[in-house]
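Asks: What shape does this take:
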Amino acid sequence: MTPSHIAALRLHNQQIARTRFEQPHELVAWLGAAQGQDYSGALWSLGLRLPGSTDTQIEQALLDRTIIRTWALRGTLHLVAAADLRWLLDLLAPRVLAGSALRLRQLELDEQTLTRSNRLIANAVSDGQPHSRTELFALLEANGISTQGQRGYHMLIRASWEGLICQGVAVRNVPTFLALDQALPPGKKLARDEALAELAGRFFTSHGPATLQDFVWWSGLTVGDARAGLEAVKRELTQEAVDEQTYWFPPSLSDPEHVDGTLYLLPGFDEYLLGYRDRNAVLDPQYTSRIVPGGNGVFYPTIVSNGRIVGTWKRSIKKGGVFIGAQPFTSLAPAEEAAFAVAAQRYGAFLGLPVTLGQA
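Replies: Purely as a prediction, here's the structure:
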């Protein structure tokens, strides 16, 4: 299995090269979870996998609460299917909460303060209405709890991990928060071993070919828990050894062996890159700093051609449309330039805006 074959299978299984779904919540459930750090990018991450969809339609799924944006895998923001949120929290929260202890001490957030902040936040959202981060921070400050220096941010995370709140639709790029129990009906409960198997099955089916180490990275689970999940589902998967690594992926007679040559514009933080610890199959390591300048954790949107990440792109929305510019690692071939224009038009259609190519 060559890097090109790995890329082709990932494009296929991640629903980028083709899709089997029509609804955002079906797609998110298939993926297990989708990176959600950047709000507009998260909408496009689903939109590019649902051809013909618009940002309004994806956002409607958030309004309808069939998908939820909250802190999930690795303690970072993700989109998850509403039906999966509760069992994911049950499975993942204990490890993340334990891992946050040092940072909370650094911020001088003790359990007494967090209990108070949880109570204030829960009371505020109990009216069933969305409340902005700004509102909740003001409430905490008015009650003598400082939100400075990331304290407010970590109090919202804590309330989310304890199942008190979840995010609603962002308003002017400011997140809003809802009472989880009012936003969602009771979800299914899974025993721990069932949850591990469920998460592993979804990851390797939707992200494969992938390794155990990729699953550990993506999920935030311990190696032992990740291995237990894989053991429970590996009979349903195909495996292949490449360079002393074992890759797991779903068996299918229709899987492609070669990338179809289509060029894609992916948002920053997309699963195609962030879903794996080892990204060498799709990205030459020498270009990593072009995608994450300074290693600051902020991933730029990427251009994918023939399964490989070949550059980054920028967009700026101005009066009358969206301006999109390419920043390739090396010069794009004429066919790639034409394909970039097609992909840019697809993104413009998603936003409902005319596209101008050039410097964004």
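
Asks: contacts, neighbours, all on C-alpha from now
Replies: Noted.

Asks: Looking at the chain, which helix is longest?
Replies: In terms of residue count, the longest helix belonging to the chain (DSSP state H) is helix 334-351.

Asks: so after it, what's the next helix or strand?
Replies: Next helix or strand after helix 334-351 toward the C-terminus (DSSP states H and E): strand 355-357.

Asks: quick one: that following strand to chain centroid distance?
Replies: With CA atoms, centre = their mean, to the nearest Å as the basis, strand 355-357 stands 27 Å off its chain's centre.

Asks: which strands and helices sit next to the helix or strand harbouring Asp90?
Replies: Assigned by DSSP H and E, Asp90 belongs to helix 85-99. On a contact count with 3 or more CA pairs under 8 Å, 6 or more residues apart in numbering; DSSP states H and E, helix 85-99 meets helix 151-161, helix 192-207.

Asks: These into CSV, with extra columns for mean neighbour count and distance to Val310?
Replies: Listed next are the helices and strands packed on helix 85-99 as CSV, based on neighbours: other CA atoms under 10 Å; distance: least, CA to CA, whole Å:
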stretch, mean neighbour count, distance to Val310
helix 151-161, 21, 35
helix 192-207, 22, 20
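
Asks: for comparison, sequence B:
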Amino acid sequence: MTGKPRHIGLAERRARLGLRQRLATSSRAAAPEEVADSLVALHGTDPATVYLAVGARLADARKTVAQVERALYEDLSLVRMHGMRHTVFVFPTRLAAVVHASTGLDIAAKARAALVKDMADGSGGRLTERWLDEVEASALAALARRGEATVNELTAEEPRLKEHFAYAAGKSYEGVHTVSSRLMRVLGVEGRVVRGRPLGSWTSSQFRWAVAPPHPPLPPAEARSELMGRWLTACGPATEADLKWWTGWKVTDVRRALAASGAVAVSLDDGVTAYVAAGDEDPVDGPDAPWAALLPALDPTPMSRPERDWFLAPSLRPALFDRSGNVGPTVWWDGRVVGGWAQRPGGEIVWRLLETGDVGREAREAIAAEAERLRAWVGDTRITPRFRTPLERELSAE
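Replies: All right, here's what the predicted structure looks like:
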């Protein structure tokens, strides 16, 4: 595109968010795969987030748990794996090769080198790289035979996984690591194993492991270009800083991927240059009607970028984020965060507005309807976010 970059104002940014993130009522999806494809990645650090994020975006949320479990564990159309920033996400399975080549390879190389060094240093040289290769091959063979297995089940077949080694001796964070915990994480970022079924319900954080579905190797630059294009379609316009944060790439890789994907520069209200995907430059009209949403802790929409002031007022951050920058449950009205919510021990979904402004009767009724919709499909399950925030703690205790 030549000449002056097209300007995308606040209203259009919020319109794009509502439509592309499947939050506007008219844009809700029919299946979990549609949600994951639209968002590129569902944050999976807290297992409940995956289901809650999908349920908030389905036209009919009543079968959320069954549909997500089928996609993850039967159809294998979704996969839970390590991705950007060494974080666990749920991706469309067909994106596994793209994520691995664009992001996982560099992380995996560093993670394996660190494991080999830490093992040698922490065991007095007893646990060597060659020893690790033998244990790893044995563990993967056992996992292939079983299909899925817990770490305890794998250590029953390969006892050397239980070996310990000291870590960071003499430092404030020194401790003892097991080979199994570190090795499975390395194999995860290498794209060789993925998280399988949990041991408990859909909120459980204890998972079995499974051999990763095979995928063809891709050139890293090609993979970064594809991932960039997909993410900008879902979340654009975005700045270089947004993209660097979300991907975890070097700024040079971000810029190369922007160029290779044909991303188009636009301007924002604050005068900052941002980018949209190739072919996505035309103005976007808003949804047919204002919309409300109750999004879970770590939801991919608020966690998609570090610069959030255009949809979340800075004054709301102390109540809605923990000290590490993890967002808690949020209440949305027509493109911006206006409050937070929590579940009480009895199952009731409670919410509070933190920003009233133009949030009138229509908004309050729509938010109340979303709270009831959430309560209905969650049923008897009790949800406690893995990273708790001040407002969530307060609301859940009332």
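
Asks: Of the helices and strands packed on helix 85-99 of structure 1, which is nearest Leu85 of structure 1?
Replies: helix 151-161 (10.6 Å; CA to CA).

Asks: Which strands or helices does that closest one pack on?
Replies: Helix 151-161 of structure 1 sits against strand 67-71, helix 85-99, helix 111-125, with contacts defined as 3+ CA pairs under 8 Å, 6+ apart.

Asks: what does Glu370 of structure 2 align to in structure 1?
Replies: Applying TM-score structural alignment, one finds that Glu370 of structure 2 aligns to Ala343 in structure 1.

Asks: quick one: contacts for the equivalent of Thr301 of structure 2 over in structure 1?
Replies: When structure 1 is aligned by TM-score structural alignment, Thr301 of structure 2 is paired with Tyr272. Neighbouring residues of Tyr272 of structure 1 by CA atoms under 8 Å, 6 or more residues apart in numbering: 10-11, 14.

Asks: do Glu26 of structure 1 as well
Replies: Going by CA under 8 Å, 6+ apart, the list of residues near Glu26 of structure 1 reads Ala81.

Asks: ok, Arg49 of structure 1 touching Gln15?
Replies: Yes. Counting by CA atoms under 8 Å, Arg49 of structure 1 does reach Gln15; the two are 5.6 Å apart.

Asks: returning to that earlier point: post-alignment, the helix holding Asp90 of structure 1 versus structure 2, mean distance?
Replies: Once superposed with structure 2, the aligned residues differ from helix 85-99 of structure 1 by a mean of 2.4 Å; criterion: mean CA distance after the TM-score superposition for structure 1.

Asks: got the contact list for that helix?
Replies: Helix 85-99 of structure 1 is contacted from outside by 68, 72-75, 158, 161-163, 187-190, 192, 195-196, 220-221, using CA under 8 Å, 6+ apart.

Asks: Give me the angle between that helix and strand 67-71.
Replies: For helix 85-99 of structure 1 against strand 67-71, the angle by axes from the mean of the first three to the mean of the last three CA atoms, to 10 degrees is 10 degrees.

Asks: and the next element down the chain from helix 85-99 of structure 1?
Replies: Immediately after helix 85-99 of structure 1, counting by DSSP H and E, sits helix 101-106.

Asks: Show me which residues of that next one are buried.
Replies: Of all the residues in helix 101-106 of structure 1, those buried under the rule 16 or more other CA atoms under 10 Å are Leu104.

Asks: And the residue nearest the centre of structure 2, how far from Val211 of structure 2?
Replies: Taking CA atoms, centre = their mean as the criterion, His43 is the residue nearest the geometric centre of structure 2, at 1.7 Å. Per CA to CA, to the nearest Å, His43 of structure 2 is found 21 Å from Val211 of structure 2.
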